[in-house]
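Visitor: Generate a structure from the sequence data that follows.
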Amino acid sequence: MPQFFPFRVRADLIAIAVLLCLAAVFPTQVQAQDIAALPHDLSPMSMFQQADIVVKSVMLGLMLASVVTWTVLVVKSIELVTAMFRVRRGAARIEAAPSLRDAIATVDGTGAVFQMMRATAREMNRSAEVLAGAGLRERIGSHLQQIQLRAARQMGRGTGVLATIGATAPFVGLFGTVWGIMNSFIGISEAQTTNLAVVAPGIAEALLATALGLVAAIPAVVVYNIFARAISGYRQQLTASAAGIERLVSRDLDHATAGQRI
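Guide: Predicted coordinates:
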């Protein structure tokens, strides 16, 4: 799960350090021609272009995961802020309304709160002949609970991909790192030399894959945790609104019972 992400990053960094130490055990003699052969452009774009197809695929996948993370952040933020505004305004109007009918008239015709009130009113109309029955409150509570669960589930859509990115991106980046260092060792074997001109580009490409993995994973974990807390607060607001609706129903039933007695 995303909460164990720091421990996974630590394991990835340890693995990278071990691989770099293995590369360092070879004696390195840097001569003038070796320095001249070193690549002069080690920018991220240049390293991406020089990488092989496997490392390029890893980098492209991680960049796509990063784009998905920021897209989910923007879209879900707008959706969550809008839903929270509607729920809070609906809860305030429920508290101020003297009856369920008045509350329905003042609440906007969209959002989970309006759906809960409409479902409550529909159940009361269906049970008009037995309003004082003990089963009415149970049926209304069942409707309210189902609407709350459905609204919370809809709000949570899209956040699962953040957890997946946060959990897998470091390992995908580590795979690119291992593959790049393997290519460096293969280059050492084929060239039969251990100079920096052979080792440095592959090591740089490998470390770029790990960096992209962290760039994709860290925001995903942070955004996922933020949304998890925000959705929990949204569910609490829905619960408070449902409790207000149940109080309105209880008040309406008491008024109806008092009217029948009079």
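Visitor: C-alpha only now, for contacts and for neighbours.
Guide: Will do.
Visitor: right, and residue 93 touches residue 104 too?
Guide: No: contact criterion CA atoms under 8 Å: residue 93 and residue 104 do not qualify, at 9.2 Å.
Visitor: one more to put side by side:
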Amino acid sequence: MEMDFSMWALFARATLTVKLVMLVLLGASVWAWAIIIQKHIAYRRARSEAARFDAAFWSGEPLDDLYRQLGPDPDGRAEAVFAAGMTEWQRSHRQDGVLIPGAQARIDRSMDVAIANQAEDLERGLPFLATVGSTAPFIGLFGTVWGIMHAFIQIAEAQNTNLAVVAPGIAEALLATGLGLLAAIPAVIFYNKLTSDSSRIVQGYESFADEFSTILSRQLDT
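Guide: Here you go, the predicted structure:
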């Protein structure tokens, strides 16, 4: 009788422990791909928002007018950094129009906090990719070791080393390692790529904050 070696058949014949390992790896892989897709969309939106805001910021429109259009809590990430600086700029003026001392430092700190918040949001979920990339192969290896141990026990009980007896158990065990690699490889690749993309986006916010701080510093000096 021909034995079924399809993925489902290998899973169905595996021991409970190996099945649990496979399910954990499949769940981790699905979750990792969900994060990858969500981050790809979020980063593309962030770059698009930053480009639109840069065009508006450098269009020559008065910054007070731009701030009134955006409001103190805009949706865009770059806009949020700008709004944080402008909010503190306006709060630093007394009712008679005189600036409260230390305005430049407070504005810089406000924008730094806004950038840190945006960076935290951009990087949310990336540690899970790193965890999957580093642990999934070992989880799969554990499933393989357990499966092979169970296969050898069956061989000893059957007292038969025929390949037809040995092969199914070994194949089921190796499937766990395969699933571990299937989860880990994309997680590692996209963790590195998304971390690099996030760093470039945050660096853009930091560069803008420096330029904006310079503009406000000129106004403070005058």
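Visitor: TM value for the aligned chains?
Guide: Aligned and superposed, the two chains score 0.89 in TM-score terms (TM-score structural alignment, normalised by the length of structure 2); 217 aligned residues with a CA RMSD of 2.0 Å.
Visitor: Determine the residues that are contacts of both of residue 93 and residue 104 of structure 1.
Guide: Taking CA atoms under 8 Å, 6 or more residues apart in numbering as the criterion, residue 93 of structure 1 and residue 104 do not both touch any residue.
Visitor: Tell me how far residue 99 of structure 2 lies from residue 68 of structure 2.
Guide: 20 Å (CA to CA, to the nearest Å).
Visitor: higher neighbour count, the two?
Guide: When residue 99 of structure 2 and residue 68 are compared for neighbours, residue 99 comes out ahead with 15 against 11, by other CA atoms under 10 Å.
Visitor: what's the burial count for the nearest residue to that one once chain neighbours are set aside?
Guide: Using CA to CA, 6 or more residues apart in numbering and skipping residues adjacent in sequence, the residue nearest residue 99 of structure 2 is residue 93, 4.5 Å away. With neighbours defined by other CA under 10 Å, the count for residue 93 of structure 2 comes to 14.
Visitor: Quick one: map residue 93 of structure 2 onto structure 1.
Guide: Matched by TM-score structural alignment, residue 93 of structure 2 corresponds to residue 128 in structure 1.
Visitor: Contact partners for the residue nearest the centre of structure 2?
Guide: Residue closest to the mean C-alpha point of structure 2, counted by CA atoms, centre = their mean, is residue 126 at 3.0 Å. Contact analysis of residue 126 of structure 2 by CA under 8 Å, 6+ apart lists 35, 191, 194, 195.
Visitor: Could you say which helix or strand holds the first one?
Guide: Secondary-structure assignment from DSSP states H and E places residue 35 of structure 2 in helix 16-57.
Visitor: how much does that helix stray from structure 1?
Guide: Once fitted to structure 1, helix 16-57 of structure 2 is off its aligned match by 1.3 Å on average (mean CA distance after the TM-score superposition for structure 1).
Visitor: Secondary structure element holding residue 101 of structure 2?
Guide: Counting by DSSP H and E, residue 101 of structure 2 is part of no helix or strand.
Visitor: Same check on the one 10 residues further on?
Guide: Assignment of secondary structure by DSSP H and E places residue 111 of structure 2 within helix 103-123.
Visitor: Quick one: list the elements packing against that helix.
Guide: If you count contacts as 3 or more CA pairs under 8 Å, 6 or more residues apart in numbering; DSSP states H and E, helix 103-123 of structure 2 packs onto helix 16-57, helix 77-91, helix 163-221.
Visitor: Out of the ones you listed, the one nearest residue 9 of structure 2 is which?
Guide: Of all those, helix 163-221 sits nearest to residue 9 of structure 2, with 8.8 Å by CA to CA.
Visitor: Which other helices and strands does that closest one contact?
Guide: Using 3+ CA pairs under 8 Å, 6+ apart, helix 163-221 of structure 2 sits against helix 7-13, helix 16-57, helix 77-91, helix 103-123, helix 126-158.
Visitor: most packed of those?
Guide: helix 77-91 (a mean of 22; mean count of other CA atoms under 10 Å).
Visitor: Check the mean deviation of it from structure 1.
Guide: Relative to structure 1, helix 77-91 of structure 2 is 2.4 Å off (mean CA distance after the TM-score superposition for structure 1).
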